[in-house]
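# Using only what follows, build the 3D model:
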Amino acid sequence: MSKPTTKDHMPIDPNAKKLIVFLDCGDTIIDEGTEIRDEHDIVIKADLIPGADVMVRTLAERGYILALVADGRAQSFKNMLTDHGLYDYFTTMIYSETIKDSKPSPRMFKAAMGALELTEQDCSRIVMVGNNLSRDVKGANQMGITSIFLSWTSRYPKVHEDESQRPAYTISNPVDLIDLVEKLNAQLE
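Predicted coordinates:
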């Protein structure tokens, strides 16, 4: 079996933390309300949510494998994350544009798991962090992945419609994720 690799085909650090972090982008890292789009509906520029850069860098520097699992166009995410110096912190990036499906579809989560050479047995050591109860949280819950709801924005509902949308954890700011991830990782070790 080959070693898992990053998007640049560099081997994944064997000393990486046990917990794997899947992150959404819009209103989880990037403030959707600040997006500037071109004539092809590609986001060319957007602001970060306060603390999102600290969250991404800190988790990566502490040895967590980060995967972007986001609905939208690949070029939009590349533009936004590169602009803020965050693109290279992600081991893999899964976009609805290339998967031809969107969350809560299991295909999105399975694609990220496949890119990291993870199996269904690894779901218990993955967290999915997102701003949308009906997409991020429901999709993670369906897969047996620990769901973390970032309730930062007022653009999306903050109350789950049914049990399938109930998050395992709720945080209000991106930096809150750092301590939560450390706590959850310690439970696995």
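
# Please count neighbours and contacts with C-alpha atoms only from this point.
Fine.

# doesn't Phe109 make contact with Ile99?
No. At 10.3 Å, Ile99 does not count as touching Phe109 under the criterion of CA atoms under 8 Å.

# farthest residue from the center of the chain?
Computed with CA atoms, centre = their mean, the residue of the chain farthest from its C-alpha average is Glu39, at 27.0 Å.

# who touches the residue nearest the centre of the chain in this structure?
Closest to where the C-alpha atoms of the chain average out (CA atoms, centre = their mean) is Leu23, at 0.9 Å. Contact analysis of Leu23 by CA atoms under 8 Å, 6 or more residues apart in numbering lists 66-70, 128-130.

# how about the helices in this structure?
52-61, 74-83, 96-99, 106-115, 138-143, 176-188 (DSSP state H).

# any chance of those in CSV, plus distance to Trp152 and mean neighbour count?
Output for the helices of the chain, formatted as CSV (distance: least, CA to CA, whole Å; neighbours: other CA atoms under 10 Å):
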stretch, distance to Trp152, mean neighbour count
helix 52-61, 11, 18
helix 74-83, 19, 18
helix 96-99, 23, 14
helix 106-115, 23, 19
helix 138-143, 18, 22
helix 176-188, 11, 15
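
# Another for comparison:
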Amino acid sequence: MNGEQTKNNEAKELIIFLDCGDTIIDEGTEVRDEHGTVIEGKVIPGADEMVRLLAERGYRLAIVADGLAQSFKNLLSVNGLYDYFEVLIYSEQLKVEKPSPRMFRAAMGAMELGEQDKKRIIMVGNNLSRDVRGANQEGITSVHLNWTSRYPKTSLDPVERPDYIIEEPLALVELAERLNEQLASNKRIKA
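You can find the predicted model right below:
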């Protein structure tokens, strides 16, 4: 492995929380069983590559999603993405949905992260009132994936304004690299 590959594979400062529906999986392709559990669905173009690239480059990934645990296990497994996530937090387990702080705190706890780590976390999602609001209220950097027309793309509420907006999943890779470099730079300056 050359030096650049080694650098890319080292553990990163930045930690990435991802929503699933319309962030990784196209909700419009979901097929449900008679109990409402999603049994299959297709990834958004480039989302599978995005997840793999981020994991291969050493980013710690967590799913923070509203819905049934089995639905997400099915979707992520059938698309070969399940094992890329260190932690999977679902609203079904916690009996609350985003923007509840419990969703974000559960992911942080499962990853052994404390309050001081919030500046290292980004939450990526498609929903301003859940993903962005929840992250902003917790002091976590918010990234809006402006991919679908199923949800509003703008909000008049300041707490629903994302820190960053990306138009397609693969744009997250470049943004993550840039944010990680800023965190690493700040860490070197303080050292």
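
# Kindly provide the TM-score of these chains.
TM-score of the superposed chains, computed with TM-score structural alignment, normalised by the length of structure 1, equals 0.92; 175 aligned residues with a CA RMSD of 0.5 Å.

# Quick check: the gap between the residue farthest from the centre of structure 1 and Glu163 of structure 1.
From Glu39 of structure 1 across to Glu163 of structure 1, the span is 40 Å (CA to CA, to the nearest Å).

# Give the aligned equivalent of Asp83 of structure 2 in structure 1.
Using TM-score structural alignment as the criterion, the counterpart of Asp83 of structure 2 in structure 1 is Asp88.

# meant to ask about His144 of structure 2
Using TM-score structural alignment, His144 of structure 2 lines up with Phe149 in structure 1.

# so how far is Leu59 of structure 1 from the closest residue to that match other than its chain neighbours?
Spatially, and ignoring its direct neighbours in sequence, Phe149 of structure 1 is nearest to Thr170 (4.6 Å; CA to CA, 6 or more residues apart in numbering). According to CA to CA, Thr170 of structure 1 stands 18 Å off from Leu59 of structure 1.

# same check, this time on His84 of structure 1
His84 of structure 1 is 16 Å from Leu59 of structure 1, by CA to CA.

# Then Phe22 of structure 1?
11 Å.

# who touches both of these two?
By CA under 8 Å, 6+ apart, the residues touching both Phe22 of structure 1 and Leu59 are Leu66.

# Now do the contacts for Glu92 of structure 2.
By CA under 8 Å, 6+ apart, the residues touching Glu92 of structure 2 are 66-69.

# before we move on, back to that, kindly state which residue of structure 2 is aligned to the residue farthest from the centre of structure 1.
By TM-score structural alignment, Glu39 of structure 1 lines up with Glu34.

# Tell me where structure 1 has strands.
20-23, 36-37, 43-45, 65-70, 92-95, 126-130, 146-150, 169-171 (DSSP state E).

# Output those in a markdown table; the columns should cover distance to Lys138 of structure 1.
Listed next are the strands of structure 1 as a markdown table, based on distance: least, CA to CA, whole Å:
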| stretch | distance to Lys138 of structure 1 |
| --- | --- |
| strand 20-23 | 14 |
| strand 36-37 | 28 |
| strand 43-45 | 26 |
| strand 65-70 | 14 |
| strand 92-95 | 17 |
| strand 126-130 | 10 |
| strand 146-150 | 8 |
| strand 169-171 | 13 |
